[in-house]
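Participant: have a look at this prediction, sequence included:
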Amino acid sequence: MPERALRNNSTPAELAVWHRISRFRPAFTRQLVEAPFIIDLACRQAKLAVEFDGSQHLDSVERDARRTAYLQSKGWTVIRLWNSDVLANPDGATLHVLEKAAECLGGTHPQPLPSREGRER
């Protein structure tokens, strides 16, 4: 499916996380092409690939393993989230993705605390 069609037909789980995570930095992007695959949600800076899996993935365990191995060979860290888990707890899923991005960046929080500059003592 072409990239534009994938963006326009995102699953409810993808959208639930995207609407929460899109304002954070480092930036995340949807449907990133890493030929021959398309990553559902990615943070380029952290090299973090997030895959949202639905029931159709129960029959594609071997294909998903090959995909994960390929992306890892290109330096990506891959996490997989079940759509049902994301929809049950979208805030928790988003926090998990942000924590993993911070881990990939060496512990840097993906959205730093506000600067103390200009505050009175």
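Facilitator: Looks like it arrived, so ask away. All of these numbers come straight from a predicted model, not from anything done at the bench. Numbers count the residues shown, from 1 in each chain.

Participant: from here on, contacts and neighbour counts on C-alpha atoms
Facilitator: Will do.

Participant: my guess is L105 meets A46, correct?
Facilitator: Yes: using Cα atoms under 8 Å, L105 is in contact with A46, at 5.4 Å.

Participant: more crowded one of these two?
Facilitator: Of the pair L105 and A46, A46 is the one with more neighbours under other Cα atoms under 10 Å, namely 21 against 16.

Participant: okay, one more to line up with it:
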Amino acid sequence: MSSRFPRTSPSVEIARKLRGELTPEERLLWACLRSKQLGVTFRRQEPMGRYVVDFVCYECGLVIELDGSQHLNSEEDKVRDADMRGHGFKTLRFWNSEVRGNLNGVLERIQRVLEARKNLKP
């Protein structure tokens, strides 16, 4: 659905480092997203332009970000989400506490968005 962003050297190096330092919530969600468990391929800690996103499904143009309290009302996140939209990606954001406390609800919401995005394909 969407094309890849250009990769920059700093973001590639940062992504490699982050893949080895997943948070507990990222590990938990990754265990459910990997190996096409939701019917599509996700990549984790993926460089996209000047950003590194937590998870991305290129097939459906979906970015998933897990946020801690430092992201509350973040202007940087709004700019980042707008940049993703400009490249055809929808961003879903979940609080870490949502992943810990309601993983099934998080997965259901991701699945609904994936289905809707698949239906947008020509």
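Facilitator: Done, it's in. Computed from a predicted structure; not experimentally measured.

Participant: overlay the chains and give the TM-score.
Facilitator: With the length set by TM-score structural alignment, normalised by the length of the first structure, the two chains reach a TM-score of 0.81; 107 aligned residues with a Cα RMSD of 1.8 Å.

Participant: the residue nearest to the spatial centre of the first structure is in what secondary structure piece?
Facilitator: Nearest residue to the geometric centre of the first structure (Cα atoms, centre = their mean): V50, 3.4 Å. Using DSSP states H and E, V50 of the first structure sits in strand 48-53.

Participant: packing partners for that strand?
Facilitator: Packing partners of strand 48-53 of the first structure (3 or more Cα pairs under 8 Å, 6 or more residues apart in numbering; DSSP states H and E): strand 37-43, strand 77-82, helix 90-104.

Participant: how about the residue nearest to the centre of the first structure, what does it touch?
Facilitator: I39, D40, L41, A42, V78, I79, R80, L81, V97 (Cα atoms under 8 Å, 6 or more residues apart in numbering).

Participant: now the buried members of the residues you listed.
Facilitator: For these, a burial check counting by 16 or more other Cα atoms under 10 Å picks out I39, D40, L41, A42, V78, L81, V97.

Participant: what lines up with the fifth one in the second structure?
Facilitator: Read that as V78 of the first structure. Using TM-score structural alignment, the partner of V78 of the first structure in the second structure is T91.
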